[in-house]
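Trainee: just coords:
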């Protein structure tokens, strides 16, 4: 299984960037945006991101398909905040626990933009990440324990197999005539069977990895070097610049609303 987008001449540049840099840039930008609840900082960050997405190398179709959950989640979060957010200023409509005021409208807009500003770059960056490259980067650049990194890589590689097992169980149960009715009962029984199968496969995989020395305390060698150079520094610098610009504009306009203040 791989989570990467199809390599095209336009996105080879972003594919060559070390996954650790992509992770750092996404976390850096998200960390800045979660410090405040205001629409100005989120709008500035989102505007910069939309411009930078043109150089990400993803086709418009792939961009829309991969980021569709974010586009659906953002309005839902904004609507919930609009209806149940903090009441402040003039009240436009009220019914029971639902109230729409100046404060809830402003908070809803800020929430919608923050979800987009945090979610879109995360999806765009991680859609071009190969799990093996990420494990190499975490082990060689971040210096995380090899046992933890390789165990996580093995688990991630089994996600695709888990989906295949689910489809195989569904076909087998249908062939035996035990999946024709009772949706809740069928899904619960199939989920339990998948859980048992996953535990057994995980135990076998753990034993096999231990037998091959993955649990040893000696320093491991890596088949592929994980380079961290100017491209990675530039990407992290872009994330830092966008975050700093969003904060600067928010503070300058008086919109900065520190969440811990």
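Mentor: Perfect, thanks for sending it. These figures come from a predicted structure and were not determined experimentally. Numbering: from 1, shown residues only.

Trainee: alpha carbons only for contacts and neighbour counts from here, please
Mentor: OK.

Trainee: could you report the neighbour count for the residue lying closest to residue 14 once chain neighbours are set aside?
Mentor: Closest residue in space to residue 14, ignoring its immediate chain neighbours: residue 56 at 6.2 Å, by CA to CA, 6 or more residues apart in numbering. Residue 56: 19 surrounding residues under other CA atoms under 10 Å.

Trainee: same thing with residue 68?
Mentor: Other residues lying near residue 68 total 13 when counted by other CA under 10 Å.

Trainee: which secondary structure element contains it?
Mentor: helix 60-84 (DSSP states H and E).

Trainee: how far is that helix from where the chain is centred?
Mentor: 14 Å (CA atoms, centre = their mean, to the nearest Å).

Trainee: the next helix or strand after that helix versus helix 60-84: what angle between them?
Mentor: With elements assigned by DSSP H and E, the helix or strand that comes after helix 60-84 is strand 91-95. Here strand 91-95 points in a direction 80 degrees away from that of helix 60-84 (axes from the mean of the first three to the mean of the last three CA atoms, to 10 degrees).

Trainee: show me the contact partners of strand 91-95.
Mentor: 99, 100, 101, 102 (CA atoms under 8 Å, 6 or more residues apart in numbering).

Trainee: so where do the helices sit in the stretch 151-261 of the chain?
Mentor: 183-211, 230-252 (DSSP state H, counting those that start in this stretch).

Trainee: ranking the ones you listed by burial, who's on top?
Mentor: helix 230-252 (a mean of 18; mean count of other CA atoms under 10 Å).

Trainee: hmm, back to that, surely the residue nearest to residue 14 and residue 11 touch.
Mentor: Yes: using CA atoms under 8 Å, residue 56 makes contact with residue 11 at a distance of 6.1 Å.

Trainee: residues shared between the contacts of these two?
Mentor: Joint contacts of residue 56 and residue 11 (CA under 8 Å, 6+ apart) do not exist.

Trainee: returning to that earlier point: export the helices of the stretch 151-261 of the chain to JSON lines and tack on distance to residue 78?
Mentor: Formatted as JSON lines, the helices of the stretch 151-261 of the chain follow (distance: least, CA to CA, whole Å):
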{"stretch": "helix 183-211", "distance to residue 78": "32"}
{"stretch": "helix 230-252", "distance to residue 78": "20"}
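
Trainee: so which of these is nearest residue 114?
Mentor: helix 230-252 (11.5 Å; CA to CA).

Trainee: returning to that earlier point: the residue nearest to residue 14: what's it in contact with?
Mentor: 10, 11, 13, 14, 124.

Trainee: which one of those residues is nearest residue 25?
Mentor: residue 124 (11.6 Å).

Trainee: so how far is residue 113 from the closest one?
Mentor: Separation of residue 124 from residue 113 (CA to CA, to the nearest Å) stands at 17 Å.

Trainee: ok, second structure coming up, stack it against the first:
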């Protein structure tokens, strides 16, 4: 996908909102849902999240590419819980260490829905977040220490260099004739070399930032102002409404099952 197409996606729908609003909305959806492990609240949350996912401003191809790990991890977790989870109710199937019961099947279904209900909005909301916009919002809106925020931003910007460094190390070792055998040993050696290179680059970057007064105790100024608009508040309210409604429905039908409650 071209840079122009990616920038256009970031300006559409929810993608064009403040990065802090997306972060808060994702947390408001996720945190209340992790206190219970019932399928009702997760299913309700998934249904209510559909308008948010459709308004995220992502193309269908990019949506499926980005969320593929979730669609693979959720069924895998559900099957594992169903086969090896806590037994309750009538036993359905048993073989060696595998004991499938009605309770473990319900727990597996709840796990499947919960992974999707928590993971989908988090992935979709953060796909279009620019690291610089997020750093501006964290420092100006949430009032996090500027030194911490700028250091984190610098580290995130350096992550993109790791793939280039790995490729350069691979080519250099192959040119010296030390990359023809022993894949595991070669990968371990390259990983250690990449680790040392990252430490050296981080030290140089820290020294350069200190020399430019990035760590000064005086109040900082920012090139771009980051403020919450009414649409950002609406997004956060929607995230809170989704989780509250999901928990309310689970309580109303008697399906609420706190994770720290009695077995």
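Mentor: That came through, no problem. All values derive from a computational prediction rather than experimental measurement.

Trainee: now structure 2: which of the contacts of residue 56 of structure 1 match?
Mentor: With both residues aligned by TM-score structural alignment, their matches' CA atoms under 8 Å, the contacts of the contacts of residue 56 of structure 1 that structure 2 also has are 13, 14, 124.

Trainee: mean deviation, the strand or helix carrying the last one versus structure 2?
Mentor: Residue 124 of structure 1 belongs to helix 102-126 when elements are defined using DSSP H and E. Plainly put, helix 102-126 of structure 1 ends up 0.3 Å away from its match in structure 2 on average once the two are laid over each other (mean CA distance after the TM-score superposition for structure 1).

Trainee: counting by contacts, list what that helix packs against.
Mentor: helix 19-33, helix 39-52, helix 60-84 (3 or more CA pairs under 8 Å, 6 or more residues apart in numbering; DSSP states H and E).

Trainee: quick one: which of the ones you listed is nearest residue 257 of structure 1?
Mentor: Among those, helix 39-52 sits nearest to residue 257 of structure 1 (CA to CA), with 9.7 Å.

Trainee: report the mean deviation for the closest one after fitting onto structure 2.
Mentor: In the superposition with structure 2, the average deviation recorded for helix 39-52 of structure 1 is 1.1 Å (mean CA distance after the TM-score superposition for structure 1).

Trainee: which secondary structure elements does that helix contact?
Mentor: By 3+ CA pairs under 8 Å, 6+ apart, helix 39-52 of structure 1 packs against helix 102-126, helix 230-252.

Trainee: export the ones you listed as JSON lines, with columns for distance to residue 198 of structure 1.
Mentor: Putting the helices and strands packed on helix 39-52 of structure 1 into JSON lines (distance: least, CA to CA, whole Å) gives the following:
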{"stretch": "helix 102-126", "distance to residue 198 of structure 1": "26"}
{"stretch": "helix 230-252", "distance to residue 198 of structure 1": "37"}
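
Trainee: to residue 34 of structure 1, which of those helices lies closest?
Mentor: helix 102-126 (8.0 Å).

Trainee: hmm, back to that, the helix holding residue 68 of structure 1 vs structure 2, average offset?
Mentor: Using mean CA distance after the TM-score superposition for structure 1, the mean distance for helix 60-84 of structure 1 is 0.7 Å.

Trainee: now that helix against helix 102-126, angle please.
Mentor: Computed by the same axes, to 10 degrees, the angle between helix 60-84 of structure 1 and helix 102-126 is 150 degrees.

Trainee: residue range for helix 60-84 of structure 1 in structure 2?
Mentor: Mapped onto structure 2 using TM-score structural alignment, helix 60-84 of structure 1 spans residues 60-84.

Trainee: and the contacts of the matching stretch?
Mentor: 97-101, 104-113, 115-116, 119-120, 123-124, 127.

Trainee: please name the residues that touch residue 153 of structure 1.
Mentor: 131, 132, 135.

Trainee: just the closest of those to residue 184 of structure 1, please.
Mentor: Of the contacts of residue 153 of structure 1, the one sitting nearest to residue 184 of structure 1 (CA to CA) turns out to be residue 131, at 34.0 Å.

Trainee: what about the closest residue to residue 237 of structure 1 other than its chain neighbours, how many neighbours?
Mentor: Leaving aside its sequence neighbours, residue 237 of structure 1 sits nearest to residue 25 (CA to CA, 6+ apart; 7.9 Å). Per other CA under 10 Å, the neighbour tally for residue 25 of structure 1 reads 25.

Trainee: from what I see, residue 25 of structure 1 and residue 239 are in contact.
Mentor: Yes: if you go by CA under 8 Å, residue 25 of structure 1 and residue 239 touch, sitting 5.0 Å apart.

Trainee: from the kept ones among the contacts of residue 56 of structure 1, which is closest to residue 192 of structure 1?
Mentor: For these, the nearest to residue 192 of structure 1 is residue 124 (34.2 Å; CA to CA).

Trainee: so who does the closest one touch?
Mentor: 53, 56, 63, 66, 67.

Trainee: thinking again about what came up before, quick one, which of the helices and strands packed on helix 39-52 of structure 1 gets closest to residue 215 of structure 1.
Mentor: helix 102-126 (28.2 Å).

Trainee: show me which residues of the closest one are buried.
Mentor: 102-126 (16 or more other CA atoms under 10 Å).

Trainee: could you do stretch 40-54 of structure 1 as well?
Mentor: 40, 41, 42, 43, 44, 45, 46, 48, 49, 53.

Trainee: just tell me what the second one corresponds to in structure 2.
Mentor: Spelled out, it's residue 41 of structure 1. So, by TM-score structural alignment, residue 41 of structure 1 is matched to residue 41.

Trainee: from residue 103 of structure 2, how far off is the spatially closest residue to its match that is not a sequence neighbour?
Mentor: Among residues not flanking residue 41 of structure 2 along the chain, residue 246 sits closest, at 4.5 Å (CA to CA, 6+ apart). Going from residue 246 of structure 2 to residue 103 of structure 2 by CA to CA gives 21 Å.

Trainee: re earlier: my guess is the residue nearest to residue 41 of structure 2 meets residue 46, correct?
Mentor: No: Residue 246 of structure 2 is not in contact with residue 46 according to CA under 8 Å; the separation is 9.0 Å.
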